[in-house]
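K.L.:
structural data only, the sequence is not supplied:
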């Protein structure tokens, strides 16, 4: 594993609690959350998530899953969701399958494979373990100025100016 933590370079913000019914922080990614091309039992199902303890000023949430260990200069975005309504504090497993399965008002962006859905972990064979950082960002405005064609990097740029607090868990996977 590498030591690079992309969140170290961002302005520090308070933390809140994020848990998953699909895996615990530090666990290996289970097959349901893995891409079918990387594991015979892979299902590309977004993890079940639940969060609490975010600031009272929160107006919406964003959810991301990032692999900083991908063999690129920019990592790999597996999942990016903006404008999750503030009253939504959990997602069931598989909710990231597409725009129709997300909460009303949420904006599901394309992942780095080009699909508007969750993409499970899929490190290159023999590349070693990769970290998959699942993060919920508490946002200070109800909607970020993004659209379905916006990139995960554009979401990240907006979050640099609108994140009140951040919660994260990390799973690993290797082929």
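P.N.:
Arrived safely. If you're wondering where the values come from, they're calculated on a predicted model, not measured in any experiment.

K.L.:
contacts and neighbour counts: CA atoms only from here.
P.N.:
Noted.

K.L.:
list the contacts for residue 110?
P.N.:
79-80, 116-117, 148-152 (Cα atoms under 8 Å, 6 or more residues apart in numbering).

K.L.:
isn't residue 70 up against residue 129?
P.N.:
No: Residue 70 lies out of contact with residue 129 (Cα atoms under 8 Å); the separation is 9.9 Å.

K.L.:
show me what contacts the closest residue to residue 102 other than its chain neighbours?
P.N.:
Nearest non-adjacent residue to residue 102, counting by Cα to Cα, 6 or more residues apart in numbering: residue 95, 5.6 Å away. Residue 95 makes contact with 45-46, 48, 101-102, according to Cα under 8 Å, 6+ apart.

K.L.:
ok, structure two:
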């Protein structure tokens, strides 16, 4: 089922997401890997529309589909304060709602490709409302909640990579 959170996110508005740890298309640090510290990278946010109420952040791995049978969800956070301009390394979602990843763990679950290099998409959406969805909501369901209860004012995506050689296979 396709929602705004599934697949690629197109640039809408002036919203931008970046990381001092990696550029768009760059390699994630070893410390972000599931077996190497499992710390989310530092992220910087800019261009949030003035009328935005909250932000949604997703990290997924579309290259996992041949092995897992679907895009692997690594991180899902919503209800992020629209005034945020940076998320520190290892941010655990304080002040926001943190969902479950496909490791069936609450919070960030770092990259752990079984072999080779995988692409990891960080997606950021600025919404005109707070969703109020419970923390057990998964990505596709959250996309449906957005479609029914919010307008996406702005969106952006950056792509990064992580190689199996960067850490022990999960």
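P.N.:
Received, thanks. Bear in mind the structure is a predicted one, so any value in this text is a computation, not a measurement.

K.L.:
on that earlier part again, of the contacts of residue 110 of structure 1, which are reproduced in structure 2?
P.N.:
Shared with structure 2 under both residues aligned by TM-score structural alignment, their matches' Cα atoms under 8 Å, the contacts from those are 79-80, 116-117, 148-151.

K.L.:
joint contacts of residue 70 and residue 129 of structure 1?
P.N.:
residue 123.

K.L.:
state the distance from the residue nearest the centre of structure 2 to residue 162 of structure 2.
P.N.:
By Cα atoms, centre = their mean, structure 2 has its centre lying nearest to residue 58, at 2.1 Å. Using Cα to Cα, to the nearest Å, one gets 16 Å for the distance from residue 58 of structure 2 to residue 162 of structure 2.

K.L.:
please name the nearest non-neighbouring residue to residue 69 of structure 1.
P.N.:
residue 130 is the one closest to residue 69 of structure 1 (Cα to Cα, 6+ apart), at 5.4 Å.

K.L.:
that neighbour matches what in structure 2?
P.N.:
Residue correspondence to structure 2 (TM-score structural alignment): residue 130 of structure 1 is matched to residue 118.

K.L.:
superpose on structure 1 and give me the mean offset of the strand or helix carrying its match.
P.N.:
Per DSSP states H and E, residue 118 of structure 2 falls inside strand 117-127. Compared with structure 1 after fitting, strand 117-127 of structure 2 deviates on average by 1.0 Å (mean Cα distance after the TM-score superposition for structure 1).

K.L.:
following that strand, which helix or strand comes up?
P.N.:
Assigned by DSSP H and E, the successor of strand 117-127 of structure 2 is helix 139-149.
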